[in-house]
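> Dropping the sequence and predicted coords here.
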Amino acid sequence: MKTTPNLLIQNAKPVDSNHDGSETVDIRIKDGVISEISSGLEKEDGEEVFDAGGAYVSGGWMDMHVHFREPGYEHKETVETGCRSAMFGGFTEVACMPNTKPAIHTRDVVEFIRNKSEEELVDVHPIGCVTKERKGESIAEMADMKEGGAVAFSDDGDPVYNSQVMRVALQYSSMLGLPIINHEEDLDLSRPGHMHEGEVSARLGLDGTPGIAEEAMIARDILLAGFTGGHIHVAHISTRKAVDLVRQAKKEGVNVTTEVCPHHFDLTDDEIEKRHFDTNVKMHPPLRTQDDVDAMVEGLADGTIDVICTDHAPHSIEEKEVEFIYAPNGITGLDTAWSISVKRLLEPGVLSLQQLLEKLVNNPRQILNLEIPEIKEGAAANLTIFNTDEKWTYTKDEVRSKSKNSPYIGETMTGRALAVYNKNRFAVNALKN
């Protein structure tokens, strides 16, 4: 991607902790740094111009939970195609999960991913494994991976099942100042579930995964975090009782944070029946009940849930176009996260624009100890330009991921990212239809 060190963004409304989006300004970027914020700035020699037309601008969004599949599963996604999807979705930074082949359990794999993303606009931060080869038996080389650029540790796709291993992992990671991100699932309670265990699964005759399979593991991890003083980050939370557990733990001073995916505050397990076993509504944790969806919204509103992430999980057409019970879990999510958040959180007034952006800009970076981008003179330019009202249709042509396993294809969306700037690079997200 070509560099654009000098850019003039005209007619944009900044939104961050110091700007509420009510003021329209011009932003001049020189050599990748915000050099001037004012009104009526005119183009200078060697400068590209982008007229935001009154759209908003914030610090670049971050998704702290994606699967870019490389190395090992490049037929699903690569670092390059994943970054393409992230840019279209408005994200300038992501953290990628380690269930690759080989797994991200050594420094050389961490550095491989970082090297692959050097020429991309999107910063890709690898998350290293908690255990060697994600087998759950012995702790991976955490300190060495941190030196190579790992920002957290997780065996995502599988939980760290052994409690003693998790205890040691929390103790060790706390010395490194990085969180453990656990896939919260009691496997003895969850398997062989293919959807949420409840009325719909009983009606459809499918083995279900009960909410307690998630909640039991979260309860264990909260206790271990309190015991060790380590930082546990609950991945893709999905049940009301799980949110209650995190809420209470935070009140008690436990170092626990959590995230939620847009599909878990938007869709319910009814979709499996409505869509006649469409495998694009099969994910893990599974879609839950309306009460659980309501709890996700409540948790976002009261601050219990810190982050909105996507769990972007691309799979090939051949893998998804099979019987429901044989299909892999997961959907893509980078392209549509903003629009779903607008529909479910911003338009109903659950969160203000500033509050919503905290879940996408500030909080994920705070959890991962990364620099938070600022809209001020002298700051490195890391920006997302977006709107909240544009209507557009998410067709297969608009899918920027290498895979197309999204339940939102064909739907009308509201709000989208118009452009992103990071690392001296600028990308405009023009629609294809």
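In hand now; what should we look at?
> Could you use CA atoms for every contact and neighbour count after this?
OK.
> Verify the stated contact: residue 230 with residue 255.
Yes. Judged on CA atoms under 8 Å, residue 230 makes contact with residue 255 at a distance of 6.6 Å.
> Would you mind telling me which of these two has the busier surroundings?
Neighbours per residue (other CA atoms under 10 Å) separate residue 230 from residue 255, with residue 230 holding more: 27 against 18.
> quick one, what contacts that one?
170-171, 173-174, 179, 224, 255 (CA atoms under 8 Å, 6 or more residues apart in numbering).
> try 10 Å this time
167-175, 177-180, 221-222, 224, 254-256 (CA atoms under 10 Å, 6 or more residues apart in numbering).
> what do you get for residue 368?
Here residue 368 is in contact with 64, 95, 125, 127, 150-152, 177-179 (criterion: CA under 10 Å, 6+ apart).
> Which ones among those residues lie within helices?
Applying DSSP state H to the contacts of residue 368, no entry is found in helices.
> Just the closest of those residues to residue 344, please.
residue 64 (20.4 Å; CA to CA).
> nearest spatial neighbour of the closest one, skipping sequence neighbours?
Here the nearest residue to residue 64 in space, its sequence neighbours aside, is residue 95; by CA to CA, 6 or more residues apart in numbering that works out to 4.5 Å.
> And for that neighbour, the neighbour number?
Residue 95: 23 neighbours (other CA under 10 Å).
> Put this next to the first one:
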Amino acid sequence: MSFTNQKNFSSTPRRLALRGDLLDFTAAPRWGDTDSPAVRFDRDHWLLIEGGRIVGRQAHEPDASWVRKDHAGQLVLPGFIDTHVHCPQLEVIGSYGTELLDWLERYTFPSECAFADPARSRTGAEVFLDALLASGTTSAVVFATVHKTSAEALFEGAAARGMRLITGKVLMDRHAPDGLRDDVVHAERECTDLIQRFHGHDRLAYAVTVRFAPTSTPEQLAMAGALCRADASLYMQTHVAENRAEVAWVARLFPEARSYLDVYERVGLVHERAVLAHGIWLDETDRRLIAERGAQVAHSPSSNLFLGSGLFDWPSANSSGFNVSLASDVGGGTSLNLPRNMLDAYKIQALRGERLTAWTALHAATRGAAEALQLGGEIGGLSVGQTADICVWDWASGPVAEVRDAAARELHERVFAWMTLADERNLAACYVAGRQRV
């Protein structure tokens, strides 16, 4: 697999037509439905792209004014949206033997300290963003580090690739090692500068980024809430109720709060642009609050399994009416590839006695994530007017998958087998705003 030369983007045709099996969603599929009217599948169709946006989809071959890319017999999906992932944690992925709090102390924090160096931040961002694209992810909500330069590197790297990226410098002013703590005044100044320089420019957006409640003082949490109130277009990302020991620690640190989520609610951090990672150990009151505020939970299945954090109750989230998107949470997660995370999400629900369909899993990584981020008009689908963030996948890679694919009797069975067996080796091409990047 190779990446296109960044200097050759000007050669991208203005009018591009892609042929393949087009699959996306017109609505949210119901839980458990394998035959869903929300699924839009056009076998052997052409997707027309002009000026980086989708302008049509049709069965007949377009005329000679279009540059045609023939992906016949391959699966064409919207680019995936990873709603929770850590740029600096690639080098600690697959580290042995810890739960969440030990993981942070032993692996995560030492890795993040290196990102104080601007050159290290730039190198890390380049590798990370290319790895996202090579996994079929074209948009992401990303944790940088506490260092301003780490957020700058991500913004600049994403702009160079034309990607939709939401990130921000991490806020931590306690319970973290030297080199990873800031203070309220300095952090606010750096956030304000980053917001002014990057938020709303190109396809970039700023997220007020609270690591998690234990690593911020009440004063810093209040400052983060004030930033959100001052500009309702800002996102907010943090962790909540991931691990039982973490939940107990939060209760000791914030005895006045009703719950872990209530720590954030009290300072105005739970709102319609809030991305709350994990949310395993929420109660019914928490779930109702997330729904009322229009926030979302970024479900991180491979991380939850790998760190032994718990089994996310997706049906209860649906019953409560809040948005669930899909996330890799690398490096606690074990792969940037979202189909591999979909498979882990299926396993989690199976352990709970439920069955996750391919449609619900795929929707959470495409249209569902886009709508939860208030970006449904731009990303997450293959509809006219949307940005042409598109990935082309082989239905099967290798003899086992080929045998399974050939035996599929109907669409959900085929897509579920793809979801179960596919990884980044299935990715044939990745287009960002109509430009081929992989």
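Yep, that arrived. Bear in mind that the values here come from a model prediction, so they are computed numbers and not experimental data.
> Can you pull the TM-score for these?
With the length set by TM-score structural alignment, normalised by the length of the first structure, the two chains reach a TM-score of 0.65; 344 aligned residues with a CA RMSD of 4.0 Å.
> which residues touch the residue nearest to residue 64 of the first structure?
Contacts of residue 95 of the first structure (CA under 10 Å, 6+ apart): 62-68, 123-127, 150-152, 364-365, 368.
> And it, what's its match in the second structure?
With TM-score structural alignment as the criterion, the equivalent of residue 95 of the first structure in the second structure is residue 141.
> Just the strands from the stretch 301-433 of the first structure, written as ranges.
307-308, 383-386, 391-393, 412-414, 417-422, 425-428 (DSSP state E, counting those that start in this stretch).
> now do the stretch 201-350 of the second structure
Going by DSSP E, counting those that start in this stretch, the stretch 201-350 of the second structure shows strands at 204-210, 235-240, 274-278, 296-299, 323-326.
> In stretch 50-57 of the first structure, which residues are buried?
50, 52, 54-57 (16 or more other CA atoms under 10 Å).
> Show me what residue 431 of the second structure lines up with in the first structure.
Using TM-score structural alignment, residue 431 of the second structure sits opposite residue 421 in the first structure.
> Its match and residue 428 touch, don't they?
Yes. Between residue 421 of the first structure and residue 428 there is a contact at 8.9 Å, judged by CA atoms under 10 Å.
> which residues are common contacts for those two?
In contact with both residue 421 of the first structure and residue 428: 87, 385, using CA under 10 Å, 6+ apart.
> From residue 333 of the first structure, how far off is the residue nearest to the spatial centre of the first structure?
Centroid-nearest residue in the first structure, with CA atoms, centre = their mean: residue 309, separated by 2.6 Å. As judged by CA to CA, to the nearest Å, residue 309 of the first structure and residue 333 of the first structure stand 9 Å apart.
> what do you get for residue 188 of the first structure?
29 Å.
> Give me the more crowded residue out of the two.
Neighbour totals were compared for residue 188 of the first structure and residue 333, and residue 333 leads with 27 against 8 (other CA under 10 Å).
> The more buried one matches what in the second structure?
Counting by TM-score structural alignment, residue 333 of the first structure corresponds to residue 335 in the second structure.
> How about residue 222 of the first structure?
Counting by TM-score structural alignment, the partner of residue 222 of the first structure is residue 261.
> Number of residues surrounding that match?
With other CA under 10 Å as criterion, residue 261 of the second structure counts 26.
> And for residue 62 of the first structure?
Neighbours of residue 62 of the first structure (other CA under 10 Å): 28.
> Surely it forms part of a helix?
No. Residue 62 of the first structure is assigned strand when assessed by DSSP: H, G, I helix; E, B strand; the rest coil, not a helix.
> Which residue, other than its chain neighbours, is closest to it?
residue 93 (4.7 Å).
> with the second structure superposed, average distance for the host helix or strand of the one you found?
Here residue 93 of the first structure, judged by DSSP states H and E, is contained in strand 91-96. After superposition onto the second structure, strand 91-96 of the first structure sits on average 1.5 Å from its aligned residues (mean CA distance after the TM-score superposition for the first structure).
> chain center to that strand: distance?
8 Å (CA atoms, centre = their mean, to the nearest Å).
> ok, now stretch 187-199 of the second structure?
22 Å.
> Residue 5 of the first structure reaches residue 31, doesn't it?
Yes. Using CA under 10 Å, residue 5 of the first structure is in contact with residue 31, at 4.4 Å.
> Overlap of the contact sets of these two?
Common neighbours of residue 5 of the first structure and residue 31 (criterion: CA under 10 Å, 6+ apart): 381, 423-424.
> quick one: which of those is nearest residue 40 of the first structure?
Nearest to residue 40 of the first structure out of these is residue 381 (CA to CA; 19.7 Å).
> Which positions in stretch 380-395 of the first structure come out as buried?
380-388, 393-394.
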